[in-house]
Each structure stands twice: as structure tokens, then as C-alpha cells.
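>>> got a sequence here, can you model it:
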Amino acid sequence: MQDASDGNDVTEGLDPQAMSTWLKDLGIGIEPPLTFAKVGLGQSNLTYLATDAKGERLVLRRPPLGELLASAHDVAREHRILSALQGGDVPLPVVHGLCEDPAVTDVPVLVVSFVDGAVLDERADAEMLSPDARHRVGFSLVETLGHIHQVDLEEVGLTDLASHKPYGARQLRRWSRQWDLSKTHELPELERLTERLRALDPGPGEIALVHGDSHLRNVIIDPRAATVRAILDWELCTLGDPLADLGTLLAYWPQPGDPPSMRFDASMVAGFATRSELVEHYASVTGRDVSAVPFWHALGLWKLAIILEGVRRRQQDDPRNLTAVGAIPASAVDEIVVCGHRVVDGG
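Predicted coordinates:
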């Protein structure tokens, strides 16, 4: 899993003593005392690694600190989704529980198993893989998306997880509202990209389980086999067009020749599959028509810009939400919007 953050307060957001008692009482063999550390570079829900006296490890997730937008960072909903998918084809951590006891925590805390493996947070992580492994990992992630999109919603009890109305229009409405609520600066080019996407919306499509945040930093891989051991961070999971997940993956998958941006750059290391190869592999393993992928790719970039702006807002409102990578600059949001226009233009 990810290394511990070097922040000054590794337990901020948790009551270690109360949480230790609650975890022990789960009956899963946890032996006090426990130590806690923030992990990862995530800018959304906060993630902690709990280690007991025997060296057994658990992972805890809670919403970020400070005031939150309505419906955002819902780890109780994430608990429902992960619980429903246990034992299926989607690679996941084991769900151990959801703490909503006000004597233990002020917000819900999700508890899952620790999954050993590699997380490609940075270029240096990717460079540790062989070139062949780098090429395979993107294909394994695409195959994982295929498993998610094949989930029988009725069988796992998730048919009511979200609306079944056309997904593109839903996403454009929802994230436009998020932008209005969280923006820290005016950005006419984002507004123009919004209008271009509305015009390109392919309309009603297939309804499937959609992860909503599918990228390299949200999977744990077997570093030798370069296969996905677990896909994480399900807070944006919903029902909608499965091509949206592929679009998100492409939005977080920069490659040589792209305009400069603050996107995760592990995929810039030599050996990784190109975005075109990922699309071709998805079409091959799922049999789906991928002609609308450019819309979903551009929508993914548009959403990423809005998500980054939301991170900036939370960091400005409450500096406790700063992580090891520091504050997100306004230019990072602007650069992602440029990338979105380029995709719409056919670049």
C-alpha cells in the first residue's frame, strides 16, 4: 500500500484510543495497542493505516476535515457498494465494518483489509516496474473496469444506487453545480468547455455500475505480474454509461505530446500503453462500441478540473486538508481545461 504521509499529525481526524477499542471489538483478531498513520497522496477522503501489536494491518477511510459539500465524500455509501461486491470478480479489499458510533468518531469511518502490493503514485514507482510490466498494467486496469461493468446490479442489490436517467446529462448538471459551489476563481474556458460537452452528449446509453474514479493511483497491483489486486476509492461510484470509466482512465493517463498539466504522470514513463491501446483493449475484452469515447474522455478532464478546484477550496478553507504534495495551484485547473478542449478538437 502507499507509504505513510510525512504530515505532523498522523492521527488528525481520528480518536486513536476510541478507534482502537472499536476495532478490537469487531472480533477480527485485532490485538492492541494499535498505531495509526495517514497514508497516500489522496486529496479527497482521508486514509489511515492501522497496525496492531502482531503487525496485522487495516485501512480506515473517513471524509476530509472541515465543511463538505452535500452528498460528497460519503464513506457509508462506499461501504454499501464494497459490501455488495464482496466475493465477485472485481478485485477488492475485504470489508470489515463501518463505524458510525458518535462516541468513537464524528463522521463515518470505513474499515477494510490491507492489500499488499504496489501503488503507482509517482514516476519513480512506475520506473521500478519492468517495461513489460508497465505495458501490462494498463491492460489489467481496463480488464478490471470490464469486470465492474459486468456486475449484475439486481443480483448484488445495487439497482437503486443512483438514477437510471441519461448519464452524460446527469454528470454535466451535477458537476456544474459542484463548480459553482467550490470555485475559487473565474474560468471562462471551463464554462465554454461545459457548453461544448452539452452539445456533444451522446444521450441515453447502457446503464452499468460505474466506478467513477478509475486511475493508476486508485489500484494496488502485483508488481511482478502487473495485475490489479484491488481497486480502491469508490466514493464516486454510481450507475451510468460504462464508457465514462474508460474516459476517466484516459483523463488521468497523460502521454508524450500532451500539453503540460498537473495530472498524475506515471503513465509518461516509457513502456506504458498509449490511450489508443487502452481503448482498443477495452473494446476487445468487452465487445462494446467505443465510438463515443472522445466525449467521455473530455468529460473526464472537465470533471478532473472541477475536482481539483474543490480540493483547492477545501485546502483554502481548512489547511488541515493539505497533504504531502502541498497546495494545488489555480494553474493546475486551467491546464486540465486546455487538455479537455484539445480532446474535443480531436487532439
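>>> when you work out contacts or count neighbours from here on, use the C-alpha atoms and nothing else.
Fine.
>>> and the strands in the stretch 51-200 of the chain?
With strands called from DSSP state E, counting those that start in this stretch, the stretch 51-200 of the chain shows them at 57-62, 95-99, 109-113.
>>> nearest to Ile336, out of these?
Among those, the nearest to Ile336 by Cα to Cα is strand 57-62 (27.3 Å).
>>> list the contacts of that closest one.
13, 45-51, 73, 75, 107-114 (Cα atoms under 8 Å, 6 or more residues apart in numbering).
>>> in ChimeraX, select just the buried ones from these.
Buried residues among those (16 or more other Cα atoms under 10 Å), as a ChimeraX selection:
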select :13,45,46,47,48,49,50,51,73,75,107,108,109,110,111,112,113,114
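>>> how close does Asp317 sit to Ala124?
32 Å (Cα to Cα, to the nearest Å).
>>> okay if I get the strands of the stretch 51-200 of the chain as a markdown table plus distance to Gly87?
Converted to a markdown table, these look like this (distance: least, Cα to Cα, whole Å):
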| stretch | distance to Gly87 |
| --- | --- |
| strand 57-62 | 19 |
| strand 95-99 | 11 |
| strand 109-113 | 14 |
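>>> please generate a structure for the following sequence too, so the two can be compared:
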Amino acid sequence: MASPGQDTVEERLRFDEQALARYLVSQGLPGVEGGALRVKKFGYGQSNPTYCLDAHGGQRYVLRKQPPGKLIRGAHAVDREYRVMKALGQVGYEVPVVHALCEDSKVIGTSFYVMSFVKGHIPDNGLLKLPKDRRRPAMEAIVQSLAKLHSYDPNTLGLLSGKPYGKMGGFYERQIRTMKRTSEAQVSGSDGHIPPMKRLDELIRLFEANMPPDRSCVIHGDWKPDNLILSPDGQPKVLAVVDWELSTIGHPMSDLANLCLPYHLGGLGRLVGYPALGSEEDGSAIPEEEVPLLDAQRQGFRRYLEQGHKAESHKHGVLRTSLAIVLCCSRGPDPNKQGGA
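Predicted structure coming up:
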């Protein structure tokens, strides 16, 4: 995780640090016995505010909490993050160690969980800030970690029992229905400021004609390099995967497509938070050889298949369909129109 940044936290995101310390003492976390914690807010993790907790003896933890105020049902589900990270950690997957989940809002005002701090490097989504000789091995490590995630059986992880974590099967069908319903709701709720999604019916026919074979596994839901922590030196290695807020049971191609997304967006990437790969950025064009995925993508697919995933996963059309669904379901606002997306 990157070094924490903000000593001064805006008032609405502050909480009772002594109440937190007392709670952590009750949970037996090392280093908090004296009740003194130094709390700093990270500059990222804005959906679920994220804080660094420095305790005695060099112990360092990370707290993720729900934001204050009224929440949309199902959003900011820190309990889901905690649940999947705990399950994956128990089978040796690369996630931070989780220590405690508190759903009692009386402690600091919202639900939260605490995990260990992982020291490492968070790359940019295009990997262009990495030294050239680290880009391909970094991408291979990222894809290997993804293939490992997709190899786990949700039932074996305990994610199909108790509180529902997701549905087996029909992931893309549900995504398409959601896309259509969302587009209709945006139009009806924006007083005409947001137009219908262009050629939506054509897109749906395209998706349905190129639907990949139905598969189900645990997916991250927002798989991209800046949600991974890499080893800072030597051969790139994924130390931890973070930000599991969108995780569910779904189709593995959705994660792989999300990873490939910035290499297919060009200048549109800026609208959804990606670099404009393959186009002019800051006055200079990025040559093709600078884009690490062009070569590493082939290696990544090979590594992905070596982990036991089916060969049809990279047939022509399947990944493109996945990419299109990811793009359409996460489309940003039209900068030439008023209103949000």
C-alpha cells in the first residue's frame, strides 16, 4: 500500500479515535494495548474512506469504513470486502491479513474493518511508470494472480452459504439486463439531459450473439493494476490485491476484460480514469512498443491457460464482447451533456 498522506482529515470523515482504540484493544490487536493510535487518511479509497493506523512497536494497520450519511442499499459493503478477503487469505491467496470487522455504528459511526498494512508499490493502470524491463514481468505476475483467483471454488471458500455473496451462472445475462435498465433509468430521471445509450439494441444483439460459455467463479470486479500491490524491487510479484468492494461471483472474463480495458480505449480512457494509451498525452505520443500489454497480453493469456482455464476463454470475439460489456456498464458521463451518468 502506498504511504499514507493526509494528517488533516475533513470534518465529515473524522471519527472518535479513542473509541476505535478501545475497540481494537478488545480485539487483541498487537501494538494498541496503550490505546494510542496515529490516524492518517490515504488519498485513495474514496468510495470507502481508508485510513492508516500507526500503533506501538512499529505495528501498522489499515482501516476501511463506510462513508458517513445515507447509503444506497448494497453499496459500500465493507462486510463483503472483509468476508472475501478472509476466505481468500485462509487458502493462501495474496490479500492483506484481516483482523476485525465491526458492524456496530456506535463505535466510529459506520461499519468498518481492519487489516494489516502491506508495504509495496502500487503501479499505474498502464504500467507506463514502471521501468521498461519490469513491465512485461509485472503484467505476467498480475495475470498469474488473476488466474489463481479464478481457480477457487466459491463453495469451497464458503461464499455460497449464509448471507448471499453472488449467484452461480447467468452473470452476463444479468449484466446486460442491468445495462438496459440503467440506461432507461438515466433517461427518465435526468429530465432529458442524458440521452438513451446509442445503438443499445444493436449492442445487446451483438452481446447475445457472442456470449461466452457460462462460467462462474469469484471475481474481483475492479481488476486493474492500481488495485494491486507489487514488490518494489527485483522480479515483480503481487504481494496483495485490495479494494474488493465490487467482488462477487461472476464470469472470469469480466476481470480479464477489465484489465485489458485501457489498451482499447485510446483517448476515451481519460473519461473513466485511465491513461490515454496509444494517443497523445501531455504533448507526446506513446509509441506502441511502450504499451506493455501488446506483448505481455499474449504471454498473459498463455499463463492464464497454464493455470487450468479453458482454451475457449480467448477465442476471437469472447474477450471483445467482455470488453464491450465492461465499457458500457461503466460508461462515464458525456462531457458535452449536463447531468451525471
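>>> and of the strands of the stretch 51-200 of structure 1, who's closest to Leu158 of structure 1?
Leu158 of structure 1 lies closest to strand 95-99 among the strands of the stretch 51-200 of structure 1, at 16.7 Å (Cα to Cα).
>>> which one in structure 1 is aligned with Leu319 of structure 2?
Alignment note (TM-score structural alignment): Leu319 of structure 2 maps to Val293 of structure 1.
>>> what number of residues lie near that match?
Neighbour count for Val293 of structure 1, taken as other Cα atoms under 10 Å: 18.
>>> now do Leu305 of structure 2
Neighbourhood size, Leu305 of structure 2 [other Cα under 10 Å]: 17.
>>> again, but for the one 4 residues further on
By the other Cα under 10 Å criterion, the neighbourhood of His309 of structure 2 contains 17 residues.
>>> do you know how far Leu181 of structure 1 is from Leu68 of structure 1?
Taking Cα to Cα, one finds Leu181 of structure 1 at 11 Å from Leu68 of structure 1.
>>> hmm, back to that, so for Val156 of structure 1, which of the strands of the stretch 51-200 of structure 1 sits nearest?
strand 95-99 (15.2 Å).
>>> pull up the aligned stretch in structure 2 for that closest one.
Using TM-score structural alignment, strand 95-99 of structure 1 lines up with residues 98-102 of structure 2.
>>> same deal with stretch 64-83 of structure 1?
Per the alignment by TM-score structural alignment, stretch 64-83 of structure 1 matches residues 67-86 in structure 2.
>>> give me the buried positions along the matching stretch.
In stretch 67-86 of structure 2, counting by 16+ other Cα under 10 Å, buried: 67, 76-86.
>>> kindly report the same for stretch 97-108 of structure 1.
Using 16+ other Cα under 10 Å as the test for burial, stretch 97-108 of structure 1 gives 97-99, 104-105, 107-108.
>>> next: stretch 295-303 of structure 2.
296-297, 299-303.
>>> tabulate these (JSON lines), appending secondary structure.
Formatted as JSON lines, those follow (DSSP: H, G, I helix; E, B strand; the rest coil):
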{"residue": "Ala296", "secondary structure": "helix"}
{"residue": "Gln297", "secondary structure": "helix"}
{"residue": "Gln299", "secondary structure": "helix"}
{"residue": "Gly300", "secondary structure": "helix"}
{"residue": "Phe301", "secondary structure": "helix"}
{"residue": "Arg302", "secondary structure": "helix"}
{"residue": "Arg303", "secondary structure": "helix"}
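>>> closest one to Arg174 of structure 2 out of those residues, please.
Closest approach between these and Arg174 of structure 2, by Cα to Cα: Phe301, at 25.9 Å.
>>> just checking, the closest one touches His314?
Yes - the pair Phe301 of structure 2 and His314 passes the contact test of Cα atoms under 8 Å, sitting 7.4 Å apart.
>>> next SSE after the helix or strand hosting Leu301 of structure 1?
In this structure, Leu301 of structure 1 sits in helix 293-317 according to DSSP states H and E. Per DSSP H and E, helix 293-317 of structure 1 leads on to helix 330-344 as the next helix or strand towards the C-terminus.
>>> what is the orientation angle of that following helix with helix 293-317?
For helix 330-344 of structure 1 against helix 293-317, the angle by axes from the mean of the first three to the mean of the last three Cα atoms, to 10 degrees is 170 degrees.
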